[in-house]
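**Q** Take a look and give me a structure for this.
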Amino acid sequence: MVIETVHLGKRYGTLQALSDLNLAIEPGKVFGFIGPNGAGKSTTMMILSTLLEQSEGEAYVCGYNVRKDPASVRQSIGYMPDFFGVYDNLTAVEYLEFYAGAFKIPARNRRSLVADLLELVNLSPKADAFVDSLSRGMQQRLGLARCLVHDPAVLILDEPASGLDPRARIELREIIKQLREMGKTILISSHILPELAELCDDIGVIEHGKLIACGSVHEVSNRETGGSVMQLRALRNLDKAALLLESSPLVNHLEEYMGGFRFYFQGTEQEKAELLQELMDEQVAVVYYGDAKKNLEDVFLAITEGVGME
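**A** Below you'll find the predicted structure:
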């Protein structure tokens, strides 16, 4: 495992911010940490980044114990907090060259390295712009480039899209996809759930400092919400389709969706086929009938039902 925590806990006086956290993240995976603000996401990431010492348990990154060998952990990770300081009187190139020097990258290699990083995060045209002149989204991408200066195996990204407009979030998401294709192991947190839906291989849902669900998006979805999510699109007789679906004991949470309906189906494959036949018997002009991807809002709400929100 590239990242592993064993009964990890953190107390602040009488407040238990993190309790008995057990994570195991495989190489090359993108792991999404889901939870409301204050749930324990940032605490976990700061412990893994050696910026905060745990109260209980152990944590390992690339096989290194974060408490016993923090120097090796820091060489293995690129950590990006939700808000980070920048040196306003430096250009983007100077900013990255400064961090390349801090990581002891040979001076003769820094210029080409910085050029490659700026190209990766789509900031080459802003190479000579002062950092304080960059937009929030550009500063986030520059911060991501800074995390990559020493070519770490692991990226720990705490709310990387916080405060970004929709276009900037899309640009950042595309860069993270490229990093996944490069084989980086990525731990990414967010309370904006759709951000993580396309990116993550696995997710962990944390609430009040406790991990309450963990696994692949598909596994967690099916285990926690039950049944499957179906989607129906039709050209005509949608009113008949709605009546039929509403009357079926196997259909729950029916909602209009993309020229048709989306609903939970709790039945067998045979019963799915029978429902389709009933729709066609009612002259519903079906153009699509099949499984739909559960969104993470559905999963999160199902998992945390009864847990209580902060």
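
**Q** make it CA atoms for all contacts and neighbour counts henceforth
**A** Noted.

**Q** Look up how far residue 40 lies from the nearest residue to residue 46 once chain neighbours are set aside.
**A** Excluding its sequence neighbours, the residue lying closest to residue 46 (C-alpha to C-alpha, 6 or more residues apart in numbering) is residue 52, at 5.5 Å. As for residue 52, its distance to residue 40 is 13 Å (criterion: C-alpha to C-alpha, to the nearest Å).

**Q** the more surrounded of these two?
**A** Using other C-alpha atoms under 10 Å as the criterion, residue 52 and residue 40 rank with residue 40 on top: 25 against 15.

**Q** Not counting sequence-adjacent ones, nearest residue to the more buried one?
**A** Nearest to residue 40 is residue 209, by C-alpha to C-alpha, 6+ apart, at 4.8 Å.

**Q** Neighbours of the nearest residue to residue 36 once chain neighbours are set aside, how many?
**A** With sequence-adjacent residues excluded and distances taken as C-alpha to C-alpha, 6+ apart, residue 36 is closest to residue 191, at 5.5 Å. Residue 191 has 16 neighbours, counted by other C-alpha under 10 Å.

**Q** Repeat that for the one 5 residues further on.
**A** Under the neighbour criterion other C-alpha under 10 Å, residue 196 is assigned a count of 24.

**Q** run this one through as well so I can compare:
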Amino acid sequence: MHASAEPSPVAAPTPIENFVPLAVDVRHLRVKYGKFVAVQDISLEIPAGEVFGFIGPNGAGKSSTFRVLATLQPKYEGEARVCGLDVRGDPQRVREKMGFVPDYFGVYEDLTVREYLHFFAAAYRLSVTGRKAVVDDVLQLTDLTHKIDFQVDSLSRGMKQRLSLARVLIHDPEVLLLDEPASGLDPRARIEMRELLKALRDMGKTILISSHILHELAQLCTRIGIIEAGHIVSQGTVADIYRQLGMLKIVHLQVANETPELLDRIRRIPGVTQVDSQTDRISLRYEDGAIEIEELHARICAAGARVRMFQSEVMDMETAFMKLTEGTTQ
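**A** As a prediction, the model looks like this:
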């Protein structure tokens, strides 16, 4: 009698404790206005809790994408979901999960701040007894408590932008769509807006921001997407985009013993693509990922350079944006 074969081991279930649901899921989105195609073929997967920056020139398709997600653009091709809800099939429930701040303030400017927020609290069907506490909370968060009895029309643009955020926070949405929230703001108001967005990020909100202020998005966002002519030309973290582009990093050198022979030896270091002798320094370009900065310094010294200055820099997000939208990667 043969011994029975041992049962095959059962595969352990895939752990789900690290699973992060998608707050926004867009697949092959296409938006047309007559014959004009504003959004060509956009796909996005944005996990809950992420801050995603949408970067692109005017007319690139940012606002059209936001209008679809905000249930304001019913005619589109492809799929769009917010918190797992189909935008086209279940718009009312999507609105309950989402808050949208457009790039213009809107109407009702003859109301006071108190009247304005209580009006929207009623529109969101908050109970009469609970409205005051909610309004007080959003005013405190947006630092507008001292303006509660001012007319909306008397507020500065920066305060109106913060009031727009207070309005969409009344029903405590999970996802925020902010279309150019810092547009037209002075430097102080821009800093205040950035700090407010950081506070919302720390509260766990999923935030989509469209903006031209690229360096601020790079500081605030977990990922960014660069869009042009209705297409996303690149998306990922700032570091991802540099790697996708194969963008060159730059080092500025001063050496005590510069000679043509030394420059030739530096040019032969793997990963170095260009070495230029300037009036007071040597400018060196190298491929990101081909060599670490510490190894590059060691190789330059090994080539015989007596280094006085070694200063690294990286192309900023404005440069990345310009190169991407020009179709140039070098």
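
**Q** Is residue 308 of the second structure in a helix, a strand, or coil?
**A** Under DSSP: H, G, I helix; E, B strand; the rest coil, residue 308 of the second structure falls in the strand class.

**Q** do the one 10 residues further on as well
**A** When the structure is split into helix, strand and coil by three-state DSSP, residue 318 of the second structure lands in helix.

**Q** how about residue 67 of the first structure, what does it touch?
**A** 50, 53, 58, 59 (C-alpha atoms under 8 Å, 6 or more residues apart in numbering).

**Q** By neighbour count, which of those residues wins?
**A** residue 59 (26 neighbours).

**Q** Name the nearest residue to the equivalent of that residue over in the second structure, ignoring sequence neighbours.
**A** Residue 59 of the first structure maps onto residue 80 in the second structure, with residues paired by TM-score structural alignment. Leaving aside its sequence neighbours, residue 80 of the second structure sits nearest to residue 26 (C-alpha to C-alpha, 6+ apart; 4.5 Å).

**Q** Give me the distance between the one you found and residue 297 of the second structure.
**A** 44 Å.

**Q** who has more neighbours, those two?
**A** residue 26 (20 against 16).

**Q** Just give me the match in the second structure for the residue nearest to residue 36 of the first structure.
**A** Aligned partner of residue 191 of the first structure by TM-score structural alignment: residue 212.

**Q** doesn't residue 56 make contact with its match?
**A** Yes. Residue 212 of the second structure lies in contact with residue 56 (C-alpha atoms under 8 Å); the separation is 6.8 Å.

**Q** now the strands for the second structure?
**A** 22-33, 36-47, 51-55, 77-82, 85-86, 98-101, 175-179, 206-211, 223-228, 231-236, 248-255, 272-277, 282-287, 307-313 (DSSP state E).

**Q** Which strands or helices does the first one pack on?
**A** Think strand 22-33 of the second structure. strand 36-47, strand 77-82 (3 or more C-alpha pairs under 8 Å, 6 or more residues apart in numbering; DSSP states H and E).

**Q** Now for residue 255 of the first structure, which secondary structure element holds it?
**A** According to DSSP states H and E, residue 255 of the first structure maps onto strand 251-256.

**Q** Distance from the chain centre to that strand, please.
**A** Here the centre of strand 251-256 of the first structure is set off from its chain's centre by 27 Å, with C-alpha atoms, centre = their mean, to the nearest Å.

**Q** mind listing what's buried in it?
**A** 251, 252, 254 (16 or more other C-alpha atoms under 10 Å).

**Q** I figured the first one was touching residue 265, is that so?
**A** Yes. Proximity of residue 251 of the first structure to residue 265 meets the contact threshold set by C-alpha under 8 Å, at 4.9 Å.

**Q** so the helix ranked longest in the first structure aligns onto which residues of the second structure?
**A** Looking across the first structure with DSSP state H, the single longest helix is helix 166-181. The aligned range for helix 166-181 of the first structure in the second structure is 187-202, by TM-score structural alignment.

**Q** Mean distance of that stretch to its aligned residues in the first structure, please.
**A** Here the mean offset of stretch 187-202 of the second structure against the first structure after fitting is 0.6 Å, by mean C-alpha distance after the TM-score superposition for the first structure.

**Q** next one: that stretch to chain centre, how far?
**A** That offset, for stretch 187-202 of the second structure, works out to 14 Å (C-alpha atoms, centre = their mean).

**Q** Residue 80 of the first structure matches what in the second structure?
**A** Under the alignment (TM-score structural alignment), residue 80 of the first structure maps onto residue 101.

**Q** what sits against that match?
**A** Contacts of residue 101 of the second structure by C-alpha under 8 Å, 6+ apart are 164, 165, 168, 176, 177, 178, 179, 181.

**Q** From residue 208 of the second structure, how far out is it?
**A** On the measure of C-alpha to C-alpha, residue 101 of the second structure and residue 208 of the second structure end up 10 Å apart.

**Q** Name the residues contacting each of these two.
**A** In contact with both residue 101 of the second structure and residue 208: 176, 177, 178, using C-alpha under 8 Å, 6+ apart.

**Q** The second one contacts residue 68, doesn't it?
**A** No. Using C-alpha under 8 Å, residue 177 of the second structure is not in contact with residue 68, being 10.9 Å away.

**Q** just to revisit the earlier point, among the buried residues of strand 251-256 of the first structure, which one sits closest to residue 278 of the first structure?
**A** Each of those was scored against residue 278 of the first structure by C-alpha to C-alpha, and residue 251 proved nearest at 13.6 Å.

**Q** how close does the closest one sit to residue 290 of the first structure?
**A** 14 Å.

**Q** and what of residue 157 of the first structure?
**A** 35 Å.

**Q** what does residue 149 of the first structure give?
**A** Taken as C-alpha to C-alpha, the span from residue 149 of the first structure to residue 290 of the first structure is 45 Å.

**Q** got the buried residues for stretch 57-66 of the first structure?
**A** 58, 59, 60, 61, 62, 64, 65, 66.
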